[in-house]
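Q: got a predicted model here, sequence first, then my questions.
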Amino acid sequence: MAARRVDPSSDRAVYRQIADHLREAIERHELAPGAQLPSESALVAEYNVNRVTARRALSVLVTDGLVAAEHGRGWFVRRRPPVKRLSSDRFAGRKEGKAAFTVDMEENQREFSVEVIFVGEANDTPPDILSRLGLGSDAPVLVRRRRYLAEGQPVEYATSYIPLEIAQGTPISQANPGPGGIYARMEDQGFVFERYDEEITARMPTEEETRILSLPAGSPILHLTRTAIASGRPVEVCNTVMDSAAFVLLYSLPAS
């Protein structure tokens, strides 16, 4: 990274000027994703500032979602180019044995992995989920929780709720439901998918969501709730929490 100077007489605080220089180096790919930033000591020597100023400059980049601080190791470039998450076409990949997340990652040429956190019967399904599924308050529901990673970075956390009558005794109740995911397994039972209703909101994450997605402080998330309708009934509700810096939501809407 090329050496830069700060202007002490500028209205912009010195630590923000240093953060600007580092941000520019990241955007120019002089500091690539995963690269280690100069240490606090290196910034102190380069800019002739104190350690508090150097640390504040690095903290600005953490807040902006560009950098992650790893205890005992240093500061590393975090942000990757955002993934373009496709519209409903992403679900068509199940006919080729691909789940929707796989389609998104392949379209964006990204390495990815999926961690299954839990699969089992729910004891405390939220009332709004039961309502969306058209079920009574004591209806049994299967829950599937997964964490999705791109290049080793957590980007998405999803929880699916499926009527137990649909999932029980099928691969849907297993950690790996097979090619095409749970929708393909439902089609194996004869369900015909009609539409996917999605609601998207932006909010700040809970402590648990921050931990699961390894989010930097102050990072908002996108909360997407999808209801899958097949053969005239809701067959799944999926609550998905996404790192807002990791995705661009791409939708194609008909003109008429």
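A: Received it, and whenever you're ready, just let me know what you need. Numbers count the residues shown, from 1 in each chain.
Q: please count neighbours and contacts with C-alpha atoms only from this point.
A: Fine.
Q: let me see the ranges of the helices in the chain.
A: If you assign secondary structure with DSSP state H, the helices in the chain sit at 14-27, 40-47, 51-63, 100-107, 127-133, 164-167, 181-188, 207-213.
Q: use this one as the comparison:
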Amino acid sequence: MTSRDIDTRPLHQRIAADLRDEIMSGDLAAGTALPSTAKLTERFGASNATVQKALRILKDEGLVVGRAGASVRVREHRQRTMYPSEYMQPAEPGHPYRWIAHAAERGLTAGSRLLDVREEAPPADVANALGLAPGETAILRSQILTLDDEPAELVASYYPLDIAHGTPLAECVRIRGGTPTLLAEMGFAPRSAVDLVSARVPTQEQYEALRLPSDLPVLRVFRVVRTNDDRPIEVTVIAKAGHLYEQQYTVL
């Protein structure tokens, strides 16, 4: 075994990593108490101070709650599952954005905060997905989506100029029913979407916007939405805390 085969992280980080995995897999169920400090020190061959540092990491990440002298418990919400296919379609007439409606069905309070709307040359991967030539611009709409007043997703959506110009897509205003509803009303109903999902080290913007406790990876979703004629009408880059959220897709 070489030095590259050995986990060289500080012991408290390794302890936190093992406990985090047990929490996220459900072995340490939501609402239950973690093993006592004495049992954890014995299990990991660590000092009491080292175990406390590991537990502090999990508390900062929002995975456990507790205080000195009391049991530390797994937070009830632990890891939330997101269902993209449920809120990518237009909302029913007069209804809110499907993100908000579906969260309410799960007993959560969802919201969105528009950060910026501007015309800019998008990143290379976005430009390529939209079929833009070098230097061409698109309309960017960036926002934070929240669950129970906590930041859940940092979203950057890009739209071709010939679709967005002169419409609410290019204005710094909230859109009733969300952008899928507006696109459908404009004759560009979303018919398919392809997600590329990866884990990334958070950027400075993502770290601050999502209030991340450390440099744990973010879950990055690169989504291309198309109409019936296979035209790309929206490219969205989504970032969310990888230790708090997972995505569910159904493959037939």
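A: Cool, got the structure. The model shown is predicted, which means the values in this text are computed figures rather than measured ones.
Q: rewinding a little: export the helices of the first structure to a markdown table and tack on distance to E199 of the first structure and mean neighbour count?
A: Listed next are the helices of the first structure as a markdown table, based on distance: least, CA to CA, whole Å; neighbours: other CA atoms under 10 Å:
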| stretch | distance to E199 of the first structure | mean neighbour count |
| --- | --- | --- |
| helix 14-27 | 32 | 19 |
| helix 40-47 | 43 | 16 |
| helix 51-63 | 27 | 20 |
| helix 100-107 | 17 | 18 |
| helix 127-133 | 12 | 16 |
| helix 164-167 | 24 | 18 |
| helix 181-188 | 19 | 19 |
| helix 207-213 | 19 | 14 |
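Q: can you put those in TSV and add distance to G74 of the first structure?
A: Converted to TSV, those look like this (distance: least, CA to CA, whole Å):
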stretch	distance to G74 of the first structure
helix 14-27	15
helix 40-47	9
helix 51-63	10
helix 100-107	29
helix 127-133	42
helix 164-167	46
helix 181-188	39
helix 207-213	19
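Q: select, out of these, the one closest to P82 of the first structure.
A: Each of those has some distance to P82 of the first structure by CA to CA; the shortest is helix 100-107, at 10.8 Å.
Q: stretch 152-164 of the second structure vs the first structure, average offset?
A: Stretch 152-164 of the second structure differs from its equivalent in the first structure by a mean of 0.8 Å after superposition (mean CA distance after the TM-score superposition for the first structure).
Q: how about that stretch, aligned to which bit of the first structure?
A: Alignment note (TM-score structural alignment): stretch 152-164 of the second structure is matched to residues 155-167 of the first structure.
Q: list the contacts of the matching stretch.
A: Judged by CA atoms under 8 Å, 6 or more residues apart in numbering, the contacts made with stretch 155-167 of the first structure from elsewhere in the structure are 121, 129, 133, 139-149, 173, 186, 209, 212-213, 235-243, 246.
Q: correct me if wrong: L11 of the second structure contacts T50.
A: Yes - proximity of L11 of the second structure to T50 meets the contact threshold set by CA atoms under 8 Å, at 7.2 Å.
Q: from T225 of the first structure, how far off is T240 of the first structure?
A: With distances defined as CA to CA, to the nearest Å, the gap from T240 of the first structure to T225 of the first structure amounts to 6 Å.
Q: just N176 of the first structure next, same as before
A: Separation of N176 of the first structure from T225 of the first structure (CA to CA) stands at 22 Å.
Q: ok, these two, which is more surrounded?
A: Between N176 of the first structure and T225, counted using other CA atoms under 10 Å, T225 has the larger neighbour count: 20 against 12.
Q: got a list of what that one touches?
A: Taking CA under 8 Å, 6+ apart as the contact definition, T225 of the first structure lies against 198-200, 237-240.
Q: and those, which of them are in strands?
A: Using DSSP state E, the members of the contacts of T225 of the first structure that fall in strands are 198-200, 237-240.
Q: of those residues, which pair is most distant in space?
A: Maximum distance among those (CA to CA): 13.4 Å, for I200 and V237.
Q: more neighbours, these two?
A: More neighbours surround V237 than the other of I200 of the first structure and V237, with 24 against 12 (other CA under 10 Å).
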